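**Q** What shape does this take:
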Amino acid sequence: MSKHWTPVTERHLAAMLRHAEQQLDPALHQIWRLIRLPLPELWQQHPWGDEGCGFWVVAVFGKTCVYFNDISQGFNSSIFMSWGHIEDYQTRTDALDVHLERLFQSHPDLTSAAN
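**A** Predicted coordinates:
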C-alpha cells in the first residue's frame, strides 16, 4: 500500500453517495433503491482490506455485494459467502452510476425486479 493511502471515512462516503444518487437516471435509481443498504457497512476483505479495516459495502442483492474500494477509488462487486466478508477483490475505478449500469446489464433479474 502507498504511504499516502488512507481509508475513506463513512462521512465522506455518505457525501459521495448523495452526489452519485443525484446523477442516476430513473432506471438506475430504481435499482439502487432496491439494493442499497440503509447505511454502508464496513466488511472484511483479506488481505487487501486489512490495512483499512475492510471496505464499505453499500448494496446487496442475492449473494452479491457492491462495495467502494477506496484503494482504487471505485465501486466494485463481489460474491459473499457470509455476511460481512467480501470474497473477491476488484480494482475497478467505476463511479456508482457506471457500476450500476454494468450490474443492470449483467443481471437482467434486477431489471425485472425494478419494474
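**Q** contacts, neighbours, all on C-alpha from now
**A** Will do.
**Q** which parts of the helix or strand where V57 lies are buried?
**A** Following DSSP states H and E, one finds V57 within strand 55-61. By 16 or more other C-alpha atoms under 10 Å, the buried positions in strand 55-61 come out as 55-60.
**Q** so the helix or strand just after that strand versus strand 55-61, what angle?
**A** Downstream of strand 55-61, the next assigned helix or strand under DSSP H and E is strand 64-69. Interaxial angle, strand 64-69 versus strand 55-61 (axes from the mean of the first three to the mean of the last three C-alpha atoms, to 10 degrees): 150 degrees.
**Q** next up, for comparison:
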Amino acid sequence: MRKDRETELALLKKRIQKFGINPPDTARFLRENVQNFTAAELRLMSKKIVYDSIVYYTQESADFMETAETMDDWITFLSVVKWFGDQAFSYLMTIYTGPAGEAILTPPQRSLRSN
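**A** Below is the predicted model of the structure:
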C-alpha cells in the first residue's frame, strides 16, 4: 500500500513537471495536503492535472486558429486592395503617358513595391 502511494506521488510530480498546474490555488492545496492523500486520491489529482492541461491547450489552439483565420482574411483583403492599386496605377499611367509610358513605368513600379 505504501509503495503504491509513493509510485502515484512520483507520477503526480512527473505530470506536474510535464503539464504544469494552471490555477495557483491547486498548487497551494497540493503543497499543504499531499501527505494526507491516499494513492487513489493522488491518481485522481494526477488525472485532473492532465485533463486541465488538455482543456487549456485545446482552448489555446482554438484561439490560435481564430487568429490565423483573421490574418488570412486580412491577407485576402489586402490582396484585393493591391489589385485595385495596380489597376489605378495602370489607368493613370495610360492617361498621362500613353500606352508606351505605361509599359515603361509599370515594371519598375512592381519591382519597387515587391521589396
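**Q** Give me the TM-score for this pair.
**A** Here the superposed chains carry a TM-score of 0.30, computed using TM-score structural alignment, normalised by the length of structure 1; 54 aligned residues with a C-alpha RMSD of 3.8 Å.
**Q** what's the farthest-apart pair in the buried residues of strand 55-61 of structure 1?
**A** Using C-alpha to C-alpha, the pair of the buried residues of strand 55-61 of structure 1 lying farthest apart is F55 and V60, separated by 13.7 Å.
**Q** what's the longest helix seen in structure 1 packed up against?
**A** The longest helix of structure 1 (DSSP state H) is helix 10-23. Packing partners of helix 10-23 of structure 1 (3 or more C-alpha pairs under 8 Å, 6 or more residues apart in numbering; DSSP states H and E): helix 96-106.
**Q** Helix 10-23 and the helix it packs on, what's the angle between them?
**A** Going by the same axes, to 10 degrees, helix 96-106 of structure 1 makes 60 degrees with helix 10-23.
**Q** ok, then the element right after helix 96-106 of structure 1?
**A** Counting by DSSP H and E, the next helix or strand C-terminal to helix 96-106 of structure 1 is helix 108-114.
**Q** Tell me the helices and strands packed up against that following helix.
**A** Checking 3+ C-alpha pairs under 8 Å, 6+ apart, helix 108-114 of structure 1 ends up next to helix 26-35.
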